[in-house]
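Enquirer: Attaching a predicted model along with its sequence, questions to come.
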Amino acid sequence: MTQQVNVSALNLAPVREGKSVREALQHTIRSAQAAESYGYHRFWVAEHHNMHGVASSATAVLIGQIAQATKTIRVGSGGIMLPNHAPLIIAEQFGTLAALHPNRIDLGLGRAPGTDQLTAQALRRNGQSAHDFPSLVEELRHYFTPLSANPHVRAIPGEGEDVPVWLLGSSGYSAQMAGELGLPFAFAGHFSPKQIVPALNLYYDTFKPSSVLSEPYSMIAVNGIAAESEGEAHRLATSLYQQFLSMIRNRPGKLQPAVENMDTIWSPHEEQLVMEQLSGSFIGDGKTVAQQLKEFASTLRVNEVMIQTTVYDEDKQIDSYKQIMDAWQ
């Protein structure tokens, strides 16, 4: 019997060229409302800092706004970069969100800074680093337990709240840790496609049943863009290509409009680098993208796919959500 695969959405509140941060945040909320109406399972936003093209830096604040504007879809972080924060603060923030929106809040945790090193230093005044990730996760999880491990320091709100904790990763480190702790695992296939299979295998091989999960639960984030035709989908995807090209050139900026021909923008070598990073992408008409995603999920034995749709035109980005889910169902 084929297992049911959930479909979710990932969003970085992209700031589009010629538009404001306010417009980016408002459109992210509208995107979540659209995803909910189409039947998506969850809608996650990700923590990044010091990036002109990303408006989701105050991740918990944005999650609260999205949860308030929706009714049923799960809302969460994809993810909170835990070494940037005191675990108590995150427990209180997500405990508050869970108290306001019961059974709808997810807490995905990453160990990367989500920014450059200078900004990471500004965030991490107490000297935490990725090496502290296991102890930070343990401390955070304790704050959610009904009887806190430290009776003198308690997360209120937070203590006793049902906040599912996910580990996120783009390599095998978090995959193994998630497996050993018996936690759900989400892999960043949208920018690290070559590591998908090794990381998932490591997660499945090291998984130990826990009070959270009796068996593994995995999710893969991918780039997904659908349109009425394959040609139009690939044209829309040129905004995604430009975004990755700007990062390769170390000149990240706002999301650029689609172009007719990328050959006037990138060199053959740059094209190769961009497409290698984006090989975990599904681009075409809705029926084709949905079918490819189903085959992908089945082959990798994943429980869920999370689609990031990087499209400049706001209406066409939302239409891509609809086309994929219409074909999926």
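Expert: Cool, got the structure. No experiment lies behind these values; they were computed from the predicted model shown. Numbers count the residues shown, from 1 in each chain.
Enquirer: C-alpha only now, for contacts and for neighbours.
Expert: Will do.
Enquirer: how about the helices in the stretch 101-250 of the chain?
Expert: 117-123, 133-144, 172-181, 196-206, 230-236, 238-248 (DSSP state H, counting those that start in this stretch).
Enquirer: elements contacting the top strand by length along the chain?
Expert: Criterion DSSP state E: the longest strand present in the chain is strand 218-227. Taking 3 or more Cα pairs under 8 Å, 6 or more residues apart in numbering; DSSP states H and E as contact, the helices and strands that strand 218-227 lies on are strand 185-187, helix 230-236, strand 281-285, helix 286-300, strand 304-308, helix 314-328.
Enquirer: Including mean neighbour count and distance to residue 88, could those go into a markdown table?
Expert: Supplementary listing: the helices and strands packed on strand 218-227 in a markdown table, determined by neighbours: other Cα atoms under 10 Å; distance: least, Cα to Cα, whole Å:
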| stretch | mean neighbour count | distance to residue 88 |
| --- | --- | --- |
| strand 185-187 | 29 | 22 |
| helix 230-236 | 19 | 42 |
| strand 281-285 | 23 | 36 |
| helix 286-300 | 18 | 36 |
| strand 304-308 | 24 | 28 |
| helix 314-328 | 19 | 35 |
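Enquirer: mind checking which of the ones you listed is nearest residue 51?
Expert: Residue 51 lies closest to strand 304-308 among the helices and strands packed on strand 218-227, at 17.8 Å (Cα to Cα).
Enquirer: Give the other helices and strands that that closest one contacts.
Expert: By 3+ Cα pairs under 8 Å, 6+ apart, strand 304-308 packs against strand 6-11, strand 218-227, helix 286-300.
Enquirer: alright, now check it against this:
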Amino acid sequence: MTVPFSILDLATIGKDQTAAESLAGSVAMAQLAEALGYRRVWYAEHHNMSAIASSATSVLIAHIAAHTKNIRLGAGGVMLPNHSPLTIAEQFGTLETLHPGRIDLGLGRAPGSDQNTMRALRRDPLAADSFPQDVLELQGYLTGPTRIQGVEATPGKGTDVPLYILGSSLFGARLAAQLGLPYAFASHFAPNALQDAVALYRREFKPSAQLETPYVIAGVNVIAADTTAEAQEMFQATKRARVGLFFGNGRVFTDDEADMILDSPQGQHVLTMMKYSAVGTSEAVLEYLEGFASHADADELIIAHQSTGTEGRLRSVELVAAAAGLVTNVTAR
């Protein structure tokens, strides 16, 4: 495989699992990814979601960084309209100061939550409108000069934490191109505009102090297992879990109920979200990823290992690394 592999760890809290167990699994995944040669691991900001434990993204990154040595870690991403740019500059400036050369900062403008949660976050409903200006303000705190006279981020100033624009539409692609920043497309859950967004980004890219040429990271779902049947079983369980996440509203569906919803028009949304999914043995997954990298015109793939349990995700991490030639002699867990 010619493009680097990275991991998007959703810090999923599985069935009959606690948040503490989920976060312990995230530590184990990062340590394994580091040992196997993955480039980076990112964590996403989500709020009020009972199945995701990465809401305090910078705190989680700090914890993982303290339990690893070399692998890059970052936000994929921080939803900047939920925060002041100064606060994020201080948080990630602190992370970079403690773990130099290892921290990434991906930025999104979505709320990462519903309307009630937005109110609980004290988020201004119009905050997303100032996202481009907020990115520039944040960049000033980290690289200088500051855009707010007399205000500096400490720690933060001079840390030059690399910024990435995250998106699933042409808006993010155009902004990343204008600012000369790397662009990460959320094709693991919002696949529809992938090729158009990447083409626009590459066409309109302007070099910057951070980046001379365009750089695209594309998200993709992966479930690699020792047998095709096992992988398909995990994939079906993952889709059922998505049904509960989006339609449950506190209710737990049986497998039959979840499958009925997946077969309904409403369920098509879940299936569309998972359009780009590599499922099967390591060889089949690698073949899919090679084709997807070309399809996405990507410089790097960031993989969301979607098995429903921690052990399944760790095994998927191993199998993909072995198939891609990152490591050899991976034995069954």
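Expert: Ah, there it is. Worth saying up front: this structure is predicted, and the values here are computed from it rather than measured.
Enquirer: List the TM-score for the superposed pair.
Expert: The TM-score (TM-score structural alignment, normalised by the length of structure 1) is 0.93; 325 aligned residues with a Cα RMSD of 2.2 Å.
Enquirer: Quick one: map residue 278 of structure 2 onto structure 1.
Expert: Using TM-score structural alignment, the partner of residue 278 of structure 2 in structure 1 is residue 282.
Enquirer: Contacts only, for that match.
Expert: Residue 282 of structure 1 is in contact with 222, 223, 224, 225, 289, 292, 293, counting by Cα atoms under 8 Å, 6 or more residues apart in numbering.
Enquirer: hmm, back to that, to residue 271 of structure 1, which of the helices of the stretch 101-250 of structure 1 lies closest?
Expert: So among these, helix 238-248 is nearest, using Cα to Cα, at 8.0 Å.
Enquirer: which helices and strands does the closest one pack with?
Expert: helix 268-277.
Enquirer: what's the average per-residue distance for the helix it packs on once overlaid on structure 2?
Expert: Superposing on structure 2 and averaging over aligned pairs (mean Cα distance after the TM-score superposition for structure 1), helix 268-277 of structure 1 comes out at 3.1 Å.
Enquirer: still on that earlier bit, rebuild the helices and strands packed on strand 304-308 of structure 1 as a markdown table, extending it with distance to residue 165 of structure 1.
Expert: Formatted as a markdown table, these follow (distance: least, Cα to Cα, whole Å):
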| stretch | distance to residue 165 of structure 1 |
| --- | --- |
| strand 6-11 | 17 |
| strand 218-227 | 13 |
| helix 286-300 | 22 |
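Enquirer: quick one: which of the ones you listed is nearest residue 236 of structure 1?
Expert: When those are ranked by distance to residue 236 of structure 1, counting by Cα to Cα, first place goes to strand 218-227 at 7.7 Å.
Enquirer: Report the angle between the closest one and strand 281-285.
Expert: Counting by axes from the mean of the first three to the mean of the last three Cα atoms, to 10 degrees, strand 218-227 of structure 1 lies at 30 degrees to strand 281-285.
Enquirer: Strand 218-227 of structure 1 aligns to what range in structure 2?
Expert: The aligned range for strand 218-227 of structure 1 is 216-225, by TM-score structural alignment.
Enquirer: try stretch 298-308 of structure 1
Expert: Mapping stretch 298-308 of structure 1 onto structure 2 (TM-score structural alignment) gives residues 294-304.
Enquirer: From one end of the matching stretch to the other, what's the distance?
Expert: 18 Å (Cα to Cα, to the nearest Å).
Enquirer: Could you report the neighbour count for the residue mapped onto residue 106 of structure 1 from structure 2?
Expert: Applying TM-score structural alignment, one finds that residue 106 of structure 1 aligns to residue 104 in structure 2. The tally of other residues near residue 104 of structure 2 (other Cα atoms under 10 Å) stands at 24.
Enquirer: And for residue 18 of structure 2?
Expert: With other Cα under 10 Å as criterion, residue 18 of structure 2 counts 14.
Enquirer: That one maps to what in structure 1?
Expert: Matched by TM-score structural alignment, residue 18 of structure 2 corresponds to residue 20 in structure 1.
Enquirer: For its match, give me its contacts.
Expert: Listed by Cα under 8 Å, 6+ apart, the contact set of residue 20 of structure 1 is empty.
Enquirer: for residue 289 of structure 1, same thing?
Expert: With contact set as Cα under 8 Å, 6+ apart, residue 289 of structure 1 has these partners: 224, 225, 226, 282, 283, 324.
Enquirer: got these as TSV, with distance to residue 316 of structure 1 columns?
Expert: Formatted as TSV, the contacts of residue 289 of structure 1 follow (distance: Cα to Cα, whole Å):
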residue	distance to residue 316 of structure 1
224	12
225	9
226	9
282	16
283	13
324	12
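Enquirer: and the gap between residue 30 of structure 2 and residue 163 of structure 2?
Expert: The value you get for residue 30 of structure 2 to residue 163 of structure 2, if Cα to Cα is used, is 21 Å.
Enquirer: neighbour count winner among those two?
Expert: Taking other Cα under 10 Å, residue 30 of structure 2 and residue 163 do not tie; residue 30 has more neighbours (26 against 23).
Enquirer: If anything else comes up later, I'll come back, but that's it for now.
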